[in-house]
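Q: Provided below for reference: sequence and predicted model.
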Amino acid sequence: MPAELPASLGCDAVGIPARHGARMLTRLPHAGCVFSDTDWWWWIVPEGSDLELAWPLPSYYSRGARVPTASTRLIHWPEDASPYTPPIPLYLMVCQITGTAPAWSRYEPRSAQEV
């Protein structure tokens, strides 16, 4: 991560095949840091952005923003001081591109008796 951008929420990364990267970048309302290599584009998201979300294939969710290649380079610098791409719009875009229905975990509040 660039030293100039504070990553106070921790960092994870979502990998998207490169063939989808440019189209996603132009359609997302906000994009943080995006890295790429020849095969993948990596979107920086806050740590834990996989909680209650099933990221569809062929996307790849990387905890700690560890990517499987050393040849990544920064290709998009965010317009603000945040390195993050908001995970929900990114998730919905990935679902749309892959033709996958979003899979939300159901939140079921505990009853008053369980509290």
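A: Yes, it's here.

Q: going forward, measure contacts and count neighbours with C-alpha atoms only.
A: Will do.

Q: So which residue is smack in the middle of the chain?
A: Val14 (4.0 Å; Cα atoms, centre = their mean).

Q: so which helix or strand takes in that one?
A: Using DSSP states H and E, the element containing Val14 is strand 12-17.

Q: Can you name the element that comes right after that strand?
A: Counting by DSSP H and E, the next helix or strand C-terminal to strand 12-17 is helix 18-27.

Q: hold the first one in mind and look at this next one:
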Amino acid sequence: MTAAPRGGPLLSLDTLVRLGREQRTPDVDPPRRLSVPDGMTAPLGCDAVAVPARLGPLVTPRLPRLGCVYADEAHWWWLVPADSDYAMDWPAPAQYVTGALVPATTRLIHRPDGTVPYTPPIPLYLALCQAMGTTPTWSRPISA
């Protein structure tokens, strides 16, 4: 028989797993993958960029092409090609979401003409920086 560690009984792995599951609370609004509207294709995969809803109307007029835009009460979401975060530091409070996983309450508020759902990521990045008063990372001075 193994002695219990100081301070309490010895717990089995099964007990620890069960206790961990009991502590979890189910998501009230579990995330889902944004769906591309019928008739559209996403050959490059999809990620999403979100900003607080109050900033959405400031960003959209600055874009040369607007792809699919989704919204919930708290955020506006733009579909971008997968891996659009490569070598880009999206400005806070923007959130880059791999796989376009968003709250289930998100709904489509803009559908572009054509079959491609993407907002071009570099113009979106620049529009976000401008709306947020942030300098793009590639324009910032380098310190030694």
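A: Everything's here; your move. Since the structure is predicted, the reported quantities are computational estimates derived from the model, not experimental observations.

Q: Give the aligned equivalent of Ala82 of the second structure in the first structure.
A: Using TM-score structural alignment as the criterion, Ala82 of the second structure maps onto Glu47 of the first structure.

Q: Actually, Gln130 of the second structure.
A: With TM-score structural alignment as the criterion, Gln130 of the second structure matches Gln96.

Q: Its match: what secondary structure?
A: Assigned by DSSP: H, G, I helix; E, B strand; the rest coil, the conformation of Gln96 of the first structure is helix.

Q: For Gly21 of the first structure, see how far away it is.
A: Separation of Gln96 of the first structure from Gly21 of the first structure (Cα to Cα, to the nearest Å) stands at 13 Å.

Q: next one: Ser49 of the first structure
A: 19 Å.

Q: Likewise for Trp40 of the first structure?
A: 8 Å.

Q: Comparing those two, which shows the higher neighbour count?
A: Trp40 (22 against 18; other Cα atoms under 10 Å).

Q: Look up which helix or strand the closest residue to Asp85 of the second structure other than its chain neighbours falls in, please.
A: Distances taken as Cα to Cα, 6 or more residues apart in numbering place Tyr96 nearest to Asp85 of the second structure, at 7.1 Å, with adjacent residues excluded. Per DSSP H and E, Tyr96 of the second structure falls inside strand 95-97.
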